[in-house]
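Peer 1: Sequence and predicted structure are below.
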Amino acid sequence: MSQNTLAEFVEATATKFGIPGVAVGVWVNGQEMYACYGVTSVDNPLPVDRDTMFVLGSVTKTFTATALMCLVAQGRVDLDAPVRRYVPELRLAEEQTAASITVMNLLNHTGGLGLGFIADTGEGDDALARYVAQLPELELIGPPGARASYSQAGFNLIGRIIEKVTGLTYERAVASLLFEPLGLEHSFYPASDVLSRRFAVGHNPGEDGALAVARLRKRWRGDNPGGGLESSAADLLRWARFHLGDGRTESGEEVMPAEMLQRMKEPTVELRGSSLGDAFGIAWFLRDVDGVRTVGHGGSTNGQFAELLLVPERDFAVVSLSNAGPNGIPFNQAVVQWALEHHVGVVDRDPQPIPHDAAWAREVVGDYDMDSMYVTIAGDGTGLTLEVDIKPEIRAAAVTELPPGYAPAAIGRLPGDGDEYIITEGGMKGQRGFFTRDEHGVVVGVDLAGRVATRVA
């Protein structure tokens, strides 16, 4: 497949979804291909290129986890050790959880921690320490090891482990362990490093539907381990090639033993009813698509979206970056699906919902609480919709603009055990989840994108 064909598809898809600027990279048959389209900002436009930096959101977690695994390989961290071995000051809402949660629980989201909270802990070198000091406020969803539930807070805590073990700030440690040896020259956390280079800004639609620049570009330093890295399509493709390789740099320097790198891509806990994956590895989502194992992670921030997918057995990788909501996610998904089909011969299709069941709909309708956000399932007798937004009281208290929520979008019930669903329209189209029930069969929670929300009585 030629570079021109890729470029034509990317331009047509970006135009279809109304994205101001995108950057796409593909590694296939031992070669790199790039397709960039549009501008960094509608207010101050510069052409997007392969080195333009986007905020990666949760794709950052793959860097945080890899940095920690470097410390594991050096014998400085034990995956099965309690987190308190490295962060003895850790306190949580329940002492038993704080005492028993392990490093691996954080890496594969089985710590029983809620998603996270919105907290500006400053831009000083103590930002992560101050974030960890607020963890007693975090909702706990269950005992460590009981189930997987995606947690931003857990990865911020991993960042604090890295600081305590290395004696460096999290950002300096990751740069020393990964960026510098791998030659990632367009990957930074601090705004001072980003602002002197070409970077994208996010966009969201206003009340009139026109896209406007998102003024909160990314969240605070205390959230850096879970979502604060800025990087480019070229650097992310180099990052993907490292994870497809043997743990060495292009010059032969060992960053991590090959078996440790491979361990990150092996299942640690199964996931149910998720479009993100069938299992967690170490940070990575693992998913079988058309009989082929894929390894990936996505990320979203205020109007910026990232998707990174690897197919190890085919030595293939694709990265897609976009700078507008709510269509950044479906744009990235369309690019990944197209690249899989045209370069690997793998077809990724969404499962089809079954006809509407009014009795089931009545059981699941309601409000669900997820830390700083809410999920609302509503029905009109003919179908169901799902809405996600930041809680009104948190928006009211915010001193800066927060990302918009997702408007109500239709969902359909999936065949199988009867409590799985798929979103069939809007910016979250294709996302899957499931409802959980108590011992009496009453719906008490909903999972969305690997995160659990508890039903509000």
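Peer 2: Received it, and whenever you're ready, just let me know what you need.
Peer 1: From now on I want contacts and neighbour counts done on CA atoms only, so please keep to that.
Peer 2: OK.
Peer 1: where along the stretch 301-450 of the chain do the helices fall?
Peer 2: With DSSP state H, counting those that start in this stretch as the criterion, the stretch 301-450 of the chain has helices at 328-339, 358-364, 392-397.
Peer 1: mind putting those helices in CSV, mean neighbour count and distance to Gln134 included?
Peer 2: Formatted as CSV, the helices of the stretch 301-450 of the chain follow (neighbours: other CA atoms under 10 Å; distance: least, CA to CA, whole Å):
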stretch, mean neighbour count, distance to Gln134
helix 328-339, 23, 31
helix 358-364, 15, 33
helix 392-397, 12, 16
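Peer 1: how about those helices in TSV, adding distance to Gly202?
Peer 2: TSV is the format used below for those (distance: least, CA to CA, whole Å):
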stretch	distance to Gly202
helix 328-339	10
helix 358-364	34
helix 392-397	19
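Peer 1: Any idea which of those gets closest to Arg349?
Peer 2: Among these, helix 328-339 comes nearest to Arg349, with 8.5 Å by CA to CA.
Peer 1: Could you report the neighbour count for Gln96?
Peer 2: 12 (other CA atoms under 10 Å).
Peer 1: And the contacts of the helix or strand hosting Tyr37?
Peer 2: Using DSSP states H and E, Tyr37 falls within strand 31-38. For strand 31-38, contacts defined as CA atoms under 8 Å, 6 or more residues apart in numbering pick out 3, 6-7, 10-11, 14, 19-27, 47-50.
Peer 1: Next one for the comparison:
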Amino acid sequence: MTLSVHAQETHFTDQRLNDIERYINQGMADENIPGVSIALIESGRVIYTKGFGKGDNENSRISPQTPFQIASMTKSFSALLILQLENDGKLSLDDKVVDHIHWFRTSDKSQSDQISIRHLLQHNSGFSTQSGNFTQNSQYRGADATERSVKALQNSQLVSAPGSSYEYSNSNYHIVSHLIEVVEGAPYEAVIAARIFQPLDMRNSFVQIPVNKTAEPAIGFPQWFGISVERPFILGRMKMGDGGVSASAEDLSKYLLEVSQGELGLVTKNMRDSLFRTDENIAHYGLGWQISTEGDMTVYEHGGNNGGFSSQFGFTDANSRKADIGFVILTNYTSALHSQFIWNVRQTILGSERLAKKLNTTNLLSLIALYGTILVLCFCIYRSIKTSKPTRTRFKHFIIPSLLIAHGYAMAYVIPGLNKINLFSIYPFFPDLAVGLIGCSALSILLAVLMLIKLSTFWKVRQLD
């Protein structure tokens, strides 16, 4: 619904709002997206909120009050909590992590002792992307979850010296969430509720599991070959600080207004300057916020992906155009094939004509190749079992099983590693891709084993002769 009459030179004209709605409706139909919720801000006011589609298979309708898992958009909340603690004199951004978590270390203690809180928030601590992706399936909810996630890094190797280069890693915000708990002496959920949700009247926001009554949360729908399949899943507490918040579009618009305007005093000018101040080596990332440009606009934003949820929110620099604008885009789907919906809605909102292709042809070809290989491997295994009689062999015949084992290893470890994730962490986001990789790996190794058994049988028969 539209909440205000548009000024003569408004960015969100009736025509643009119609274009946004039209693109969302068409995209949902074309890409089988269950639900979407958006909020739009202009000149310091929420001027439009609307929900589209369903939140689960029971056809509960999406509204602006529906909470969605916002995944890595949580990082901006964690960064703000740190700045609030600094404002209270409880820590400094340039404090070393070991100043507050005395036992903190990686495999090289002399390096990890140099990691500051600022390094964590800006992703230039030296932790790798892959190190932060090993808890994507964790559902552990113990009170010591954040401590466990930090202790799990004790054998990690930094990929660069602290402060020297940028590499996005959830590990940084695992540490931040534990740091917040240590400094405040309270669970992360309680801290964020007291310091952000309650002051901003964010009634449909919580960390992972709602404590108070909220609107019915949306359920995630990871896609199998472009078909959305409901998968109720809540991450464990290890993931709170980097991806644990659930919030509605309506609530997030309140949060964006406070971060960008600071009218309630929750975010001071000094905090805002710190949030968006970039390092000389990192021009595109502040403290929990990505900084980009679109035409003549500077955009402060962050995206997020949990299994079955994709989201984006942000706002523009008020100095870059006649009207400052903000946006919240929440969806309850993830897809290997249709991965550009969020980006294209963002572009439509910003008024850019630079849209991406809806279908990810690279991933489509990858899925075809994976499942084609699975069919070939199944046929070869069938032939191998059916033809049980050992055949003559030579040393060169050991090459094929060796290649099959190497292929299985590549599917299970090398390819996920190149994408800086482990195999089983892919499943919550892209189950069709994960099952294809697992199937290729397992069947390659099975076929290799069958061939080696036949070769071994032949040698035994030959020795008996």
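Peer 2: Alright, I've got the coordinates. Note that the structure is predicted; figures quoted are calculated from it, not measured.
Peer 1: now what about the TM-score between them?
Peer 2: Here the TM-score for the pair of chains, by TM-score structural alignment, normalised by the length of the first structure, is 0.72; 359 aligned residues with a CA RMSD of 2.9 Å.
Peer 1: which of the contacts of strand 31-38 of the first structure are buried?
Peer 2: 6-7, 10-11, 14, 19-27, 47-50 (16 or more other CA atoms under 10 Å).
Peer 1: Let's see which of the residues you listed end up in helices.
Peer 2: Judged by DSSP state H, the subset of those located in helices is Leu6, Ala7, Val10, Glu11, Ala14.
Peer 1: Identify the residue of the first structure aligned to Gln154 of the second structure.
Peer 2: By TM-score structural alignment, Gln154 of the second structure lines up with Pro136 in the first structure.
Peer 1: Distance of Thr301 of the first structure relative to Gly226 of the first structure?
Peer 2: 11 Å (CA to CA, to the nearest Å).
Peer 1: Need the residues touching each of those two.
Peer 2: Gly57.
Peer 1: Could you pull out the helices in the stretch 101-250 of the second structure for me?
Peer 2: 109-112, 117-121, 145-151, 170-184, 188-192, 240-243, 249-261.
Peer 1: Return the residue of the first structure aligned against Ala71 of the second structure.
Peer 2: Ala71 of the second structure maps onto Gly57 in the first structure, by TM-score structural alignment.
Peer 1: ok, that match - how many residues close by?
Peer 2: Neighbours of Gly57 of the first structure using other CA under 10 Å come to 27.
Peer 1: quick one, what contacts it?
Peer 2: Gly226, Gly227, Gly228, Leu229, Gly298, Gly299, Ser300, Thr301, Phe305, Ala306.
Peer 1: Now do the strands for the second structure: every range, in order, please.
Peer 2: 35-42, 45-53, 68-69, 206-207, 221-224, 227-228, 245-247, 290-294, 297-306, 309-316, 325-331, 333-334 (DSSP state E).
Peer 1: out of those strands, deepest packed?
Peer 2: strand 68-69 (a mean of 32; mean count of other CA atoms under 10 Å).
Peer 1: That one vs the first structure, mean deviation?
Peer 2: Its aligned residues in the first structure lie a mean 0.6 Å from strand 68-69 of the second structure after superposition (mean CA distance after the TM-score superposition for the first structure).
Peer 1: what comes into contact with that strand?
Peer 2: 208, 217-219, 244-248, 306, 309, 330-332.
Peer 1: From those residues, pick the one nearest Asp88 of the second structure.
Peer 2: Checking the contacts of strand 68-69 of the second structure one by one against Asp88 of the second structure (CA to CA), the nearest turns out to be Val245, at 23.5 Å.
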